[in-house]
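Undergrad: Sequence below, structure please.
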Amino acid sequence: MAIIITDECINCAACEPECPNTAIYEGGREWNWAGGTKLESVELEDGSTVDAKVAQAPVSNEFYYIVAGKCTECTGFHEEPQCAAVCPVDCCVPDPDMVETKEELLAKKAWLHQEVEA
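TA: Here you go, the predicted model:
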């Protein structure tokens, strides 16, 4: 399950530097798949492929936001999502629309960071 930032966000920026996947961005800021990852290209749900360095539209223009496709809930890095651990207003919460198992989150981490199984 990815984490989302609710509209209770006070834009304090405490969460952004804590994300090991660079999945958190300031409201209105474009993002890309390559930032914080080893991805060079990404196949989208519609089957098309994009250069991982190409800027994508912001998910939110008002508040900090998390790109669900890059969020692993810090699985494989930390025991809990670090954004939620440092948020002073508890607005980093599980996204009920993006439920993923621990195995799926570990696979996403491996994909994002191009980890090869030994």
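Undergrad: Could you use CA atoms for every contact and neighbour count after this?
TA: Will do.
Undergrad: could you pull out the strands for the chain?
TA: Listed in chain order, the strands of the chain (DSSP state E) span 3-5, 24-25, 41-43, 49-51, 65-66, 92-94.
Undergrad: Make JSON lines from those and add distance to residue 114 and mean neighbour count to it.
TA: Conversion of these to JSON lines gives the following (distance: least, C-alpha to C-alpha, whole Å; neighbours: other C-alpha atoms under 10 Å):
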{"stretch": "strand 3-5", "distance to residue 114": "22", "mean neighbour count": "24"}
{"stretch": "strand 24-25", "distance to residue 114": "20", "mean neighbour count": "24"}
{"stretch": "strand 41-43", "distance to residue 114": "12", "mean neighbour count": "14"}
{"stretch": "strand 49-51", "distance to residue 114": "15", "mean neighbour count": "13"}
{"stretch": "strand 65-66", "distance to residue 114": "21", "mean neighbour count": "27"}
{"stretch": "strand 92-94", "distance to residue 114": "25", "mean neighbour count": "19"}
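Undergrad: structure for this one too, so we can compare:
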Amino acid sequence: MSLLITDECINCDVCEPECPNDAIYQGDEIYEIHPHLCTQCVGHYDEPQCQQVCPVDCILIDEEKPETQAELQDKYEKLQEAKK
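TA: Next comes the predicted model:
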């Protein structure tokens, strides 16, 4: 599943540079996550880096976009291929 940022976001700017897939961007009011780019850091790290640095714990699993570990790995591999 991709992650999502809740409206508890304080726009502290620490999550965006931590995302290895450039999935996090500044939305109209708070930071948001492109679900098609979010792999929960699968392929890069053991844990989602944005969640690790968020001071208010407002980055959660998006239950509306379920993905298995294998699907996240596949998404990561496709994103890496596209960078070539």
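Undergrad: Distance-wise, check the aligned residue in structure 1 for residue 66 of structure 2 relative to residue 93 of structure 1.
TA: When structure 1 is aligned by TM-score structural alignment, residue 66 of structure 2 is paired with residue 99. Taking C-alpha to C-alpha, to the nearest Å as the measure, residue 99 of structure 1 falls 12 Å from residue 93 of structure 1.
Undergrad: Over to residue 22 of structure 1?
TA: Going from residue 22 of structure 1 to residue 93 of structure 1 by C-alpha to C-alpha gives 17 Å.
Undergrad: ok so, going back, mind putting the strands of structure 1 in JSON lines, distance to residue 15 of structure 1 included?
TA: JSON lines is the format used below for those (distance: least, C-alpha to C-alpha, whole Å):
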{"stretch": "strand 3-5", "distance to residue 15 of structure 1": "10"}
{"stretch": "strand 24-25", "distance to residue 15 of structure 1": "7"}
{"stretch": "strand 41-43", "distance to residue 15 of structure 1": "25"}
{"stretch": "strand 49-51", "distance to residue 15 of structure 1": "26"}
{"stretch": "strand 65-66", "distance to residue 15 of structure 1": "10"}
{"stretch": "strand 92-94", "distance to residue 15 of structure 1": "9"}
